[in-house]
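# Sequence plus predicted model, see below.
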Amino acid sequence: MAGSATLRTTATGLRAPATVPASKRKRGRPSKAASSSPKQTSGRELISQKAGNDSSDGEEDEGTTLHGISLASARSRSVKAASAKRKRKMAKFQREDSEEGQEEINNFLHQARSFGDFFIERINIQSSMALWSSETDDNLRSNYFINIQHLCKKSSGTPVTERSLYFALLRQWLQEYNKSHRCKPKAQFWPTRVIFVGDSDSAELELWVSESKKAQLSDVDGYVALSHCWGLPTKTEKEQFCTTQENYRHRLKGFSMDDLPKTFKDAVEVTRALGKQYLWIDTVCIIQSIEGADTNDWKIEARRMEQVFGSAYCTITTSSAEDWTKGFLEWRPSPRFIQDAFGQWTYFGSDTADYTKDIDAARLNQRAWVLQERVLSHRTIHFTESHAFWECGDAVRCENFTKMKSPPGREHFLVDPEFPSRLYISGYSRTIDFIYFLFEKYAQSGLTAKSDRVVAISGLVKRMELPATGDLRFDTEQERVLLVQVRAFQNYTMVQKDSEYTILDKDSVIVGGLSFDIPTYIHFQHCVVIGMQWTPAQVEDTEKTYHILLVRKIRFENQYERVGLGEIEAHYVSEDCWKGELC
């Protein structure tokens, strides 16, 4: 997301049993070297270092000492010494065999100690050590930390499977937001068809027609929707995986998981893990054509996307999957282990999270259909190559417990769970700027079928209730071109007032205002009308107000670029117009 703050990194800790024999472990007071002031290592460097099970043969590697905690196999570099205040706050401690010394250690480890972007924490000497981001929500952290302990094998101390941890966190997110947030769909809506996945590991699925299952669905708390990338499936893959006229009746009676590609199988697994029994996938729930023209069913259902994604309990996206066959639950980093001074191995999750790279720049979010699916969804879980992200109106959270607030710019509107409620109260200037940004972003997105250009954004247009009075259109022949009707200004005077420019009539009465993208650039002659404001009683142009983009011609014929935006009485914009391309 352009302009987004980068998520801060962190990790979660799980204790694993020591692999170093008891006879090799250091006991009693640490050595002089261990108790001396250690080199300072940043939290980011600490986690990124590899610390595998190198000491499993019984020989303890020489480790870096971090305030009394030895990190075996760490390859750290010296960084600048911490401030005097930080040094006092992170004062070293001595391990004592006495009860008093043990209590001192417990008290020290019980308190969260700031270390760069991290807190280092240990509830007691027997519990696992954890590093938490300083941005972590305390309640969510505490609840999840307890859940992690329950998911550990007593024999090994490592997670049962990494996937179990992810699913536990996803359920925790949903529970927290169900209790304290208003980003749930208000009206109960069911798509024409949904997949019944059940709540077990059964390989049998059913395609349900919602109208005929009203009784069963009346008390159900919603369905999960999948947003995915089709890729370029072959005819054989379409025949096997899509719902068609030929296999439709069969799927109503039940079909096997083997009839789905890997990405869809993963979606079924996630749906069950979230405690839901119903899943919507366009490929399965809309009758598709194998080749040739779209089916009538697709033409009808394609215009219901605003309701389908806007009413879903949750949307899951496959940002890491390029097509149906790749899946999205296997793209996980390898576990990391470090060893503390007491011989205990601690499991750590992955350490980096880049929202812009992992989500905004992902192939999935370069597709035109996905833009409206993302904006219209109330709550979204993104599965990327390295992390799972949770996105709703409150914030964006990552599985490593970092949290990012939406920036105040255009992206603030994109993550609005009640889109476009934030837009309605943002003022005309920001509204017009966002509408242009949205259409521009959409025009730059890819489509397999150019004929989908208009329908793939129809849900967003419907939700915003945009009037059909603007001069912006999509070129259905070219993928990335906005067609515009260019107009000229007439009979006006412009004066600067602070950072804005005011339009005056011949009597010096204010009739409009302009804002330029580059404050020093005010040379323009043309505009594009993208909206009009009036009341039903108004019929004269002098009583109407145009919302406009300020444009200037560039070197190629009939091509223009934006230089600003504004509003002006219609009287001061020419009725005559000519065709152009907005680049």
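In hand now; what should we look at?

# rest of the way, CA atoms for contacts and neighbours
Will do.

# Now do the end-to-end distance for stretch 88-100.
End-to-end distance for stretch 88-100, by CA to CA, to the nearest Å: 21 Å.

# Stretch 280-296 too?
End-to-end span of stretch 280-296 (CA to CA): 19 Å.

# Can you name the residues in contact with that stretch?
Here stretch 280-296 makes contact (CA atoms under 8 Å, 6 or more residues apart in numbering) with 191-195, 207, 223-227, 235, 238-239, 241-245, 248, 264, 297-298, 301.

# List only those of these flagged as buried.
Listed as buried from the contacts of stretch 280-296 are 191-195, 207, 223-227, 238-239, 241-244, 248, 264, 298, 301; burial here means 16 or more other CA atoms under 10 Å.

# can you map out the helices along the stretch 301-450 of the chain?
305-311, 355, 368-376, 411-414, 421-424, 428-443 (DSSP state H, counting those that start in this stretch).

# would JSON lines of the ones you listed with distance to residue 502 and mean neighbour count be doable?
Below are the helices of the stretch 301-450 of the chain laid out as JSON lines (distance: least, CA to CA, whole Å; neighbours: other CA atoms under 10 Å):
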{"stretch": "helix 305-311", "distance to residue 502": "38", "mean neighbour count": "24"}
{"stretch": "helix 355", "distance to residue 502": "39", "mean neighbour count": "23"}
{"stretch": "helix 368-376", "distance to residue 502": "34", "mean neighbour count": "23"}
{"stretch": "helix 411-414", "distance to residue 502": "27", "mean neighbour count": "20"}
{"stretch": "helix 421-424", "distance to residue 502": "24", "mean neighbour count": "15"}
{"stretch": "helix 428-443", "distance to residue 502": "14", "mean neighbour count": "18"}
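
# Quick one: closest of those to residue 317.
Comparison of those against residue 317 by CA to CA identifies helix 368-376 as nearest, at 8.6 Å.

# Use this one as the comparison:
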Amino acid sequence: MPRLCPTSSELLALDDNDLVFLHRNDIKRPLPRDIDINLKYVGHFEIAHEDISGRLAIPRWQPGTTLLCGSCSFCHLLNQGVQKSLNARFWPWKDIAKWTRREKQVPVEIDVHIDSFAYVKDTSPWADGQESLKTWNVHSAFLSGHFSLQFPLDFIVVAVFLDNTLAHKLVELEFEIFADQDNSLAQFLNIHRSPLNASPLSERNISNIKRWMDDCDISHEWCSTHSWTATAETPSSLPTRLVEVGNSNTGVEPRLILTDALSKDENNRVDTSKYIALSYCWGSVEESSRLLKTTHSTMQERLRGIKFDTLPLALQDAVTVARTLEIRYIWIDSLCIIQDDSKDWQIESSRMADIFSNAYLTIVAATGASCHDSFLYREPNQLTCDVQVHSETFGLEDGQFSLRLRRPRGTEKMSEIVGSRWITRGWTFQEERLARRVLMFGKNKFFLDCRTIERAEDTENYRLRPDWVGSICGIPSEENGAIRASKYSQMRSSSDHWQTLCSHYSYRELTFAADKLPAISGIASKFSEKLGGRYLAGLWKDYLMHDLFWYCVYPALRPETYRAPSWSWASVDLKISYPFWRTCESNECEMYCTILDAQVTTHGLDPFGAVDDGFLKIKGRLLDIEARQIPERKASLPQWSLHYQDIEIAQATPDTEKLDFGQSRTYWALLFAKCKGSEGSKARKSQPRGLLLQKCEEDREGLNVFQRVGVFYISQTYSQKNISGVTLWRRSANESTILII
């Protein structure tokens, strides 16, 4: 394969003026190029019982101002990037199937026009040693354009449908820039990324991982002073069981061990402070059934030994990493929890916070769909493109940098793990966030994160960790370099972070719906140390005035089996979020009701786990209102208008209920509170808000019982044109005490 065709070489070349521009770290704007690339892809959709996939053939290169050869290293890299970008955008497979009667294939031609190219600088802050840097050095090459589709005439209905979804849509490509660190150009432009090794466990990579972890132990206060330093004298800080990884060189197989016996074994005292925890995906029900597990009947067999070859590939890889890093023990849930013992599962799942936060290292198998996929495997001969740069002015006689494909936009880490099953699973959410250190294996590179910094395989530079990390593990929040003096401001920040984590967690999936609260109980137990107060099925009693006002991004579903009270976000499936305003500046909202009591009945041994029941006892004012669907509204939220005596008084976002246009339904509106707002907060910071309720047929303790069906905000237009919404509630509704379940 020729290195670069003349057109590619001219497109990627850097002259002296370009070098001056890119060398200056006080300029953050990109270095653009004018290009005109036209490609035609010939492909087809395969359709079988609504199981549709797209396949694209090798492209035909069409004339354009930028005449590429189609066969050099850059052209191959460009082609790979375009195909991946197009495949990522072909999402409406089922919609296509509805419109076609073809049973096998639908041909399609895709015209791609790329008209923008630029060398882009990284504007995010990096650090090198103890110095915080805003490098703004060359980071990537970015291309963009658009594409359109052409279908056969007898497929015209689908073509019309797709014209509103895929035709003339954006296509984006990004190529990461890297270089040998001893190359003169890398030093001149501060290109800090290096070539990737063929193996994640290469000698260089293992040396770096060990060095970075040693530096973390020595230099990072909040990584080195926590309970992972426990020894065999304090076995309670260890998981109940661990897997001793053995030694491949001596033929010693892994085996399950009971940690309460370690304190009696003098030979083990040195190692018991270090163990690895594994975060991975079991896979589908069928794949999980083939996963090696510990049960009552296999316990003694596991204690005697576990043949390495009987482990699924992900577990084999984890044991290999532990052996290579010379860490003697590893915790793997399928082997260290008795899988047919519900009591043991409750005990061990309630200890997840300790298991992952005390682990010396957590391995994240972020690639692969199941435990039967290797996370150490890398595609051989990954496409790259080398670019030569010569400048006598700057003494660059042998300058060279290279390009490799990465996912456009987004973070570097997300580029490596996007689309993986691991990032969609509920249990893995807290496993990563509770960990003291995370060694995450992506498609092409690994990342090492601790509680202080984030590192990537291909660079010595690093980034500082986000604020939510401190909220989980107890690190004091910092603002402008100074620790916040106000105790409430720290608690408010932790409450904000909790809401953010709950929002992110709601995007995750669970094999068993009942795990919704148990799968985040470890994080909740850590937050309880900062927030205090009682934990109520995903909410905190002292922050109910804010925590209650989650909303569903789209109408959600409630599981058939009871999981949480209707006022808890854990009662619904699908995505939830919290308003932009979050909490007030001070510790008090202007309350329009009184929370008399709030209780949940937990299920099992974990106080932060599953619940069997729960209620809020509230004294407040209820207004019977009529909910109507907002017509022809492009924005997804809010979806309903609330009317009292045929006048719109509020707007609401429903949880699970749906209304057709022209349809209406009667509910009860409980006026709740108004935030005083926080500095810089945006819309709704001063709007009174409340809970939209539906009356149940039952009563308890002589009180009317309701369920939450949504949240509402009093319309600003109503308050401006009429009496204030709060006054309306006070004039039209008497106070009453109710239960919300």
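Great, that's in hand. Fair warning: this is a prediction, and the values are worked out from it, not measured in the lab.

# re the thing from before, out of the contacts of stretch 280-296 of structure 1, which sit inside helices?
235, 238, 239, 241, 248, 264, 297, 298, 301 (DSSP state H).

# so how far is residue 247 of structure 1 from the third one?
To tie it back to what came earlier, the one meant is residue 239 of structure 1. Using CA to CA, residue 239 of structure 1 is found at 9 Å from residue 247 of structure 1.

# Over to the last one?
Computed with CA to CA, the distance linking residue 301 of structure 1 and residue 247 of structure 1 is 18 Å.

# Could you do the second one as well?
Residue 238 of structure 1 sits 12 Å away from residue 247 of structure 1, going by CA to CA.

# secondary structure class for the residue nearest to residue 574 of structure 1 when sequence neighbours are not counted?
Spatial nearest neighbour of residue 574 of structure 1, excluding adjacent residues (CA to CA, 6 or more residues apart in numbering): residue 488 at 5.4 Å. Judged by DSSP: H, G, I helix; E, B strand; the rest coil, the three-state class of residue 488 of structure 1 is strand.

# Count the residues that sit near residue 488 of structure 1.
Using other CA atoms under 10 Å, residue 488 of structure 1 is surrounded by 17 other residues.

# if I read this right, it contacts residue 527, doesn't it?
Yes: shown here, residue 488 of structure 1 and residue 527 form a contact pair, counting by CA atoms under 8 Å, at 6.2 Å.

# quick one, what contacts the equivalent of residue 220 of structure 2 over in structure 1?
Alignment note (TM-score structural alignment): residue 220 of structure 2 maps to residue 181 of structure 1. Counting by CA under 8 Å, 6+ apart, residue 181 of structure 1 touches residue 394.

# mind running it again at 10 Å?
For residue 181 of structure 1, the contacting residues are 174, 392, 393, 394, by CA atoms under 10 Å, 6 or more residues apart in numbering.

# swap in residue 248 of structure 1?
Residue 248 of structure 1 makes contact with 207, 242, 284, 285, 286, 287, 288, according to CA under 10 Å, 6+ apart.

# quick one, strands of the stretch 301-450 of structure 2?
For the stretch 301-450 of structure 2, the strands defined by DSSP state E, counting those that start in this stretch cover 329-331, 361-365, 385-391, 396-406, 437-441, 446-450.

# Measure the mean distance from the shortest one to structure 1 post-superposition.
Following superposition, strand 329-331 of structure 2 is found to deviate from structure 1 by 0.7 Å on average (mean CA distance after the TM-score superposition for structure 1).

# Tell me which two in the contacts of residue 248 of structure 1 are the farthest apart.
207 and 288 (14.3 Å).

# Distance from stretch 356-368 of structure 1 to the middle of the chain?
Here stretch 356-368 of structure 1 is found 10 Å from its chain centre; the criterion is CA atoms, centre = their mean, to the nearest Å.

# same question, stretch 118-131 of structure 1
Stretch 118-131 of structure 1 has its average C-alpha position 29 Å from the chain's average C-alpha position, going by CA atoms, centre = their mean.

# Pull out the buried residues from it.
For stretch 118-131 of structure 1, burial by neighbour count (16+ other CA under 10 Å) applies to 118, 119, 120, 121, 122, 123, 124, 128, 129, 130, 131.

# quick one: which two of those residues are the most distant?
Longest distance between any two of those is 18.6 Å, between 118 and 124; criterion CA to CA.

# Now check structure 1 for the residue matching residue 262 of structure 2.
That one, residue 262 of structure 2, aligns with residue 213 by TM-score structural alignment.

# ok, that match - contacts?
Contact analysis of residue 213 of structure 1 by CA under 10 Å, 6+ apart lists residue 193.

# From residue 252 of structure 1, how far off is it?
Taking CA to CA, one finds residue 213 of structure 1 at 12 Å from residue 252 of structure 1.

# shared neighbours of these two, which are they?
Residues touching both residue 213 of structure 1 and residue 252 (CA under 10 Å, 6+ apart) are residue 193.

# The longest strand along structure 1: what's the following helix or strand?
In terms of residue count, the longest strand belonging to structure 1 (DSSP state E) is strand 559-569. Counting by DSSP states H and E, the element after strand 559-569 of structure 1 in chain order, helix or strand, is strand 578-582.

# Flag every buried residue along that following strand.
Neighbour counts over strand 578-582 of structure 1 (16+ other CA under 10 Å) mark 580, 581, 582 as buried.
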